[in-house]
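**Q** Fold the following.
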Amino acid sequence: MQRRSLLQAAGAALLPLPAIAQTAGAKLLKFVPQANLSTLDPVFTTAAVTITHGFCVFDTLYGVDGKQAPKPQMAEGATVSDDGRTWLIRLREGLRFHDGEPVRAQDCAASLDRWSQIDTFGTTLRRAVEAFEAADDRTIRIRLTRPFPRLLEAIGKPHSSPAFIMPERLARTERTKIVSEMVGSGPFRFKADEYLSGARAVYERFDGYRPREEAADWTSGGKRVLIDRLEWHVMPDAATATAALQRGEVDWVEQPAIDLQPMLQKARNIRLQVQDPYGFLAFARFNHSIPPFDNPALRRIVLGALNQEDYMVSIMGDDRATWRACHSAFPLGMPGVRDVGSAVMTPPHDLARAREAVRQAGYKGETVAILQPTDQPTIAPHGQVTAALLQALGFKVDLQAMDWGSLMARRLARQPVEKGGWSIYHTNWPSVSIANPALNTNIRGDGIAAGWYVDPEMERLVERWVGEADAAQAQALFDQVQQRCIDQAPALPLGQFFQRTAFSSAVQGVAPGSVCYFWGVQRAG
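**A** Just a heads-up that it's a prediction; the model follows:
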């Protein structure tokens, strides 16, 4: 079917009549997320769609402002002992969960304990923690074995498994299991009775939420909800979502397809704006636990052969204002980041020579299974680019198409390719979520994140960086981490891009962030 035909036929996949009938008279906002909300636990997964959901339902002890500085959120503030080994975090008064129960320090301690077993920055913190505990009902006490000066940065991180606070009974869920009951203390209440994976998710304003007094700023400040009901409508086809937005049947499309944006820019009833001013960094993630990419020599060859322009043009087009090359595993423009891989990654590349290097490095003809999420317009084309590159280098490639939810489940498989495993998948990260060595899951060598990269030397460097208070010494350690990313190629940086979001001109209050925030948003009329 041609693109024009899809636009004409888009009305066949619009909102179900029962959902419209239920919301008569309510202040309603209809949103199309970038992908299906298949996993509800925003600590268990790093998927952006689940993090967006998480900020609706849950809150954090600390958030960040637009400069990424940690700010008190559920907390009144924090104090640290003179020896740097005891932190006390005092909760704001009157906080309640959606089930009516008060938020207690016991809930927070249990939440931090589970989060610190899952999240990359959290596991780094956990190695310095003697106990997360309650000093009293409103005071969390964190006892450390050594100073950890970046503690508030860790628990206030805005993306990729933030330290969301849950009731103790849910936070006691084993780290290997997914929390499915969505009870938080955030500004929205999740409507479990209306949730249908692959179709919709529904949220209602939580009248018991107590916003802070100051203005909202990224994930910090007063999260004042101005709508009664928020409906997410899953529309995997970009043309369907665009047509629904143009006709006013939805209010906001998180990630409109690049090739449809010129049409949206001409529409008087639609606005486009960059959602995250820090941008995103695209990656190819390797499975390090099975051949062939358990071999660092093969990973380095692929890193040195790829052309980032091919990847960026495939998703963003030729407009260089929307993307740039980034020869680093960290996003350019963030503090301390250097373009350390330019000598290795800058074209032109001698593919014939690289193909011979693959043979000499010991490639034995193993199938490379590339997972391609067809419902992710800023990721899907990368599978084809990588498949073509690897084939040119002499690899045997199997490009497997699936939706993003299936990919998120499949990436947990550790079996060989012939038994349902995988070799490579592509993703992108908000720059703020991978801005430093502790945060960047792509390069951490602790063997925890999908791909299971193990590198004790990388972990040693990260641990030293985390504990270094001297700015010059911290930068020197950061430089060593960046260079090791080029030497070991734990993941392939594919370029940095800036994604626009699209919404009706009647929608007001859309604020920048690493995900879409719904506090402060309202629909006029």
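
**Q** okay, CA-based contacts and neighbour counts for the rest of this
**A** OK.

**Q** Tell me, how many residues neighbour the nearest residue to Pro296 once chain neighbours are set aside?
**A** Spatial nearest neighbour of Pro296, excluding adjacent residues (Cα to Cα, 6 or more residues apart in numbering): Gln488 at 5.8 Å. Residues within reach of Gln488, counting by other Cα atoms under 10 Å, total 18.

**Q** next up, for comparison:
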Amino acid sequence: MTARNALLRRAVLGLCISLAFSSLAAGQAGAETVLRYAPSAEPRTMDPVANFLSITQQHAYMVYDTLFSLDENLVPQPQMVEGFTKSGDGRVYTMTLRPGLKFHDGSPVRSADVIASIRRWAARDPVGRKLTEMGMTLAVVDDRSFTVTLEADTPLLLEGFAKPSAAALFVMREKEAQTDPMRPVAEVIGSGPFRFVASEYRPGARMVYARNADYVPRTEPASYFAGGKVVKVDRVEWVIMPDSSSAVAALQTGEIDIYESPPLDLLPVLERRRDVTVRVPGRQGQIGFLRPNFLHPPFNKPEGRRALALVMNQADAMAMAAGADGKYWSRCYSFLACGGANEDQGGTEWMQAQRMDEARRLFQQAGYQGEPVVIIAAGDNEVIKSFGMLAAEQLRAAGLNVDLQLSDFASMMARRVNQATPSQGGWSLFPMWSYSFEMDNPIANPTMNSACVNPAGGYPGWSCSPKLDELRTAWTRETDPTKRREIIRQIQLASAEQVPIVLLGRFFSPMAYRSSLTNLLNTPLPVFWSVSKP
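**A** Presented below is the predicted three-dimensional model:
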């Protein structure tokens, strides 16, 4: 392309963007303050129980509220709950909702809504399922109060009720909360700080949220996901912009205010601008990993999984995900992620250097005989795709017969549950990443599920380790912080033997926003209370 044609294309693109946003503005001229946000994706479903993806959780924080939330010290704090009492033996919690809570249709939030929401959440969430295993029962006291009873005292109750994502415990109306948890709810009606404006939803183009005038925020200052959710804009528009160049151009001209995840190659353009701020969201980042399939060779043997760890080099994986200069990544060998309360890198010294010769020996010891190793990866997700390509390259270098099969993300996720052999439509391993705060809790972290029962219901890969599962259960039942920390140490050491995942490092995906915005909270998932726009 000639320089002249390139300039002409840029001018036309800029004109198209300006006309598009002028049209949007004209359609809602009565709004006082509109915050425009370009998310990394569009939610396929708007139900945070039926779909655990982070983009769905972001949407849920707009319209729903939670019983508890984590503050900046990662301590659970009451949110919808005004207060609670605990029985002397620690088994019974009596919780009271704040007065005046209303759903967006004007109906009051009742204990019956809360209990139905907890039950639906617990049917799918790993922490919710563990609490159910611990005998969790729920009962209405009155419209504002309810009880939660367990067979033993456990800190996991408040930790689970406050966990920020995948899936957070959002409260819905009883009507929606009685929906099968595998099916999306029919209506998006919450009690949170914003209302979803369904009439203005344009799939593939925009999603609109209006300030909930009936929402009464807590009086405490906002802190991480906790505290007062004070809304300072009238509307938030999610502008769906799959083309990253268009999104970067729109941010520079001020036609969008926030871009969730600019591509690495365009970050320098934004970092040089004084009217744009680039920052890492949250403090913990994301963890890249490979998940081997424990059902089929060569990863059904611990030697095969250790060999997989030894062929990988975290620096290579992170350079592909977050740039070669190391500005936005670090090595991480904690199976409960790095940067959180449960970080521990013990027992992993053996895997912290790439050793191809030892990997080849271990593959032979595992009985590998040249069968195809099928890697499934999402070709439409650059990070997952790059992890898959690197794993294929390294395993081929170790002498394995590798078949890298790329598909769209949705197809990859659907295929993960297939337990057939790789030659019959199954798979050998898949690359993935997760937010560090989602992996910090040994019950919430799905890769830690090693229960050895009902494998079809476990996290794809179907790890089986009675020792690891016993340690996770012991952690849920321990109330002493020092003893709990020692159990975390034992979980880390057991994981280093089991290798439920091969860790690829911790990385950060910077966000960019107009520097004129103030009080944009530094949370790992963007939230839009507190932020002001001039």
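
**Q** Now the TM-score, please.
**A** The TM-score (TM-score structural alignment, normalised by the length of structure 1) is 0.91; 522 aligned residues with a Cα RMSD of 2.7 Å.

**Q** Tell me the residue in structure 2 aligned with the residue nearest to Pro296 of structure 1.
**A** Applying TM-score structural alignment, one finds that Gln488 of structure 1 aligns to Gln498 in structure 2.

**Q** Quick check: its match touching Pro302?
**A** Yes. Gln498 of structure 2 is in contact with Pro302 according to Cα atoms under 8 Å; the separation is 6.5 Å.

**Q** can you map out the strands along the stretch 151-300 of structure 1?
**A** 188-190, 200-205, 229-233, 252-253, 270-274, 280-286 (DSSP state E, counting those that start in this stretch).

**Q** In JSON lines, list those along with mean neighbour count.
**A** Shown next, in JSON lines, are the strands of the stretch 151-300 of structure 1 (neighbours: other Cα atoms under 10 Å):
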{"stretch": "strand 188-190", "mean neighbour count": "27"}
{"stretch": "strand 200-205", "mean neighbour count": "21"}
{"stretch": "strand 229-233", "mean neighbour count": "22"}
{"stretch": "strand 252-253", "mean neighbour count": "26"}
{"stretch": "strand 270-274", "mean neighbour count": "17"}
{"stretch": "strand 280-286", "mean neighbour count": "24"}
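
**Q** Is it possible to get JSON lines of these that adds distance to Ser180 of structure 1?
**A** Below are those laid out as JSON lines (distance: least, Cα to Cα, whole Å):
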{"stretch": "strand 188-190", "distance to Ser180 of structure 1": "11"}
{"stretch": "strand 200-205", "distance to Ser180 of structure 1": "14"}
{"stretch": "strand 229-233", "distance to Ser180 of structure 1": "18"}
{"stretch": "strand 252-253", "distance to Ser180 of structure 1": "26"}
{"stretch": "strand 270-274", "distance to Ser180 of structure 1": "32"}
{"stretch": "strand 280-286", "distance to Ser180 of structure 1": "27"}
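
**Q** Determine which of the ones you listed approaches Gln246 of structure 1 most closely.
**A** Nearest to Gln246 of structure 1, of all the strands of the stretch 151-300 of structure 1, is strand 270-274, at 7.2 Å by Cα to Cα.

**Q** Leu504 of structure 2: what secondary structure?
**A** strand (DSSP: H, G, I helix; E, B strand; the rest coil).

**Q** now it: how far from Ala474 of structure 2?
**A** Distance of Leu504 of structure 2 to Ala474 of structure 2, computed by Cα to Cα, to the nearest Å: 28 Å.

**Q** neighbour count winner among these two?
**A** Leu504 (27 against 15).

**Q** neighbours of Ala472 of structure 1, just the number please.
**A** Neighbour tally, Ala472 of structure 1, other Cα under 10 Å: 10.

**Q** how about the closest residue to Val417 of structure 2 other than its chain neighbours, what does it touch?
**A** In space, and not counting its chain neighbours, Val417 of structure 2 is closest to Pro460: 5.7 Å by Cα to Cα, 6+ apart. Under the criterion of Cα atoms under 8 Å, 6 or more residues apart in numbering, the neighbours of Pro460 of structure 2 are Asn293, Arg416, Val417.

**Q** now that we have those residues, which one has the most neighbours?
**A** Using other Cα under 10 Å as the neighbour criterion, Asn293 leads the contacts of Pro460 of structure 2 with 27 neighbours.
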